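**Student:** sharing a model prediction with you, sequence too.
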Amino acid sequence: MANIKIEMSKEQYETLVESVFLGSWMVNSTKMELDEAFEDVRELVLSKYKEGNLEDRITHHEQLGVHDLDVDYESQLLATYVEEYDEFSFWDKLVEKLVEKKMTELYGPLEGEMTEEHMEKRLELEENIGRKLEETGVTKLSFDE
């Protein structure tokens, strides 16, 4: 197996550390067992922390043989990127699910490719529901139970 070497600036290394942390966090955050392939890459990248002058952000746990981000640095990354992503994806997914529900009410279960009429209606619903949610948030959502 051929090894790959990458040269990068310290700023690029810091961005790589953040990217690898966020990527492995996303992959593993919902699993009972860690994805070892992602963890191996994470460990490899973090192990170069001294070369990247990130001693204040990455620590090595000798007993466990692993590297970790400093708790404050990790919290900062989660707050900066994950919370923003969660907020955006929540609204995006909510619109998608509400549109699917409305489309099923209007046309029954849609199977196969959508007709042009269905696509136009879906776009119209996405726009209307998205605008309504932007104006009111979830305060006007109701469920008939």
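**Tutor:** Structure received. Quantities reported herein were computed from a predicted structural model and do not represent experimental measurements. Numbers count the residues shown, from 1 in each chain.
**Student:** use CA for all of it now, contacts and neighbours both
**Tutor:** OK.
**Student:** list the buried residues for the helix or strand E135 falls within?
**Tutor:** Here E135 sits within helix 116-136, counting by DSSP states H and E. Neighbour counts over helix 116-136 (16 or more other C-alpha atoms under 10 Å) mark 122, 125-126, 129-130, 133 as buried.
**Student:** show me where this structure has helices.
**Tutor:** Under the criterion DSSP state H, the chain contains helices at 10-28, 36-46, 71-77, 83-107, 116-136.
**Student:** let's bring in a second model and compare:
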Amino acid sequence: MQVKINLNREEYELLIEIFYIADWVLNAYKTTEDDEIDRYRDLEQKILSRAKEFGLQNIVEWDPSMRVYQYTREFEENNPAMEFIEDFEEDTFWDELVERLSMRDLVEEYGEESVMEMDVFTRLEKLDKYRVKYLEEFEKNGLQNVQVF
């Protein structure tokens, strides 16, 4: 079964931005090819291939050497999706840092085996004391007091 979706130029451009965000999440930090994401890439290519019909060659171009449609430099430098990506990465960084340091400290205090035996509520309750400590520190000082020995 096939479904036709009618998009105006503004909706199509928004769809391109959404695909850009998805592509970033899937590929930004990959260093090797991943066959599992080919189906996402194939759909992205199908959508990007229609850019010319919408008069959007300024945001999508054909790369004959790689035989793929890709985002133009102009699009990558000026699209609003990058703001969402940057906000996401900033929030993720601080959340992950707090969570990993809190878990490290919990394991250091109680031992890995004991932490693994804790019920979820107890573990979360004990983690909260570390989270609060790190959240307050990072909110006040950022990374200023972080040192690696």
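**Tutor:** Happy to help now that I have it. Small disclaimer: the values here were computed from a predicted structure and weren't measured.
**Student:** okay, the helices of the first structure in JSON lines with distance to I58 of the first structure next?
**Tutor:** Below are the helices of the first structure laid out as JSON lines (distance: least, C-alpha to C-alpha, whole Å):
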{"stretch": "helix 10-28", "distance to I58 of the first structure": "9"}
{"stretch": "helix 36-46", "distance to I58 of the first structure": "7"}
{"stretch": "helix 71-77", "distance to I58 of the first structure": "9"}
{"stretch": "helix 83-107", "distance to I58 of the first structure": "22"}
{"stretch": "helix 116-136", "distance to I58 of the first structure": "40"}
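**Student:** mind checking which of those is nearest N3 of the first structure?
**Tutor:** Ranking the helices of the first structure by proximity to N3 of the first structure (C-alpha to C-alpha) places helix 36-46 first, at 12.8 Å.
**Student:** name the helices or strands packed onto the closest one?
**Tutor:** With contacts taken as 3 or more C-alpha pairs under 8 Å, 6 or more residues apart in numbering; DSSP states H and E, helix 36-46 of the first structure sits against helix 10-28, strand 66-69.
**Student:** residues touching the residue mapped onto G108 of the first structure from the second structure, list them.
**Tutor:** By TM-score structural alignment, G108 of the first structure lines up with G111 in the second structure. Contact analysis of G111 of the second structure by C-alpha atoms under 8 Å, 6 or more residues apart in numbering lists nothing.
**Student:** what residue lies at the spatial centre of the second structure?
**Tutor:** Central residue of the second structure (C-alpha atoms, centre = their mean): V25, 4.0 Å from the mean position.
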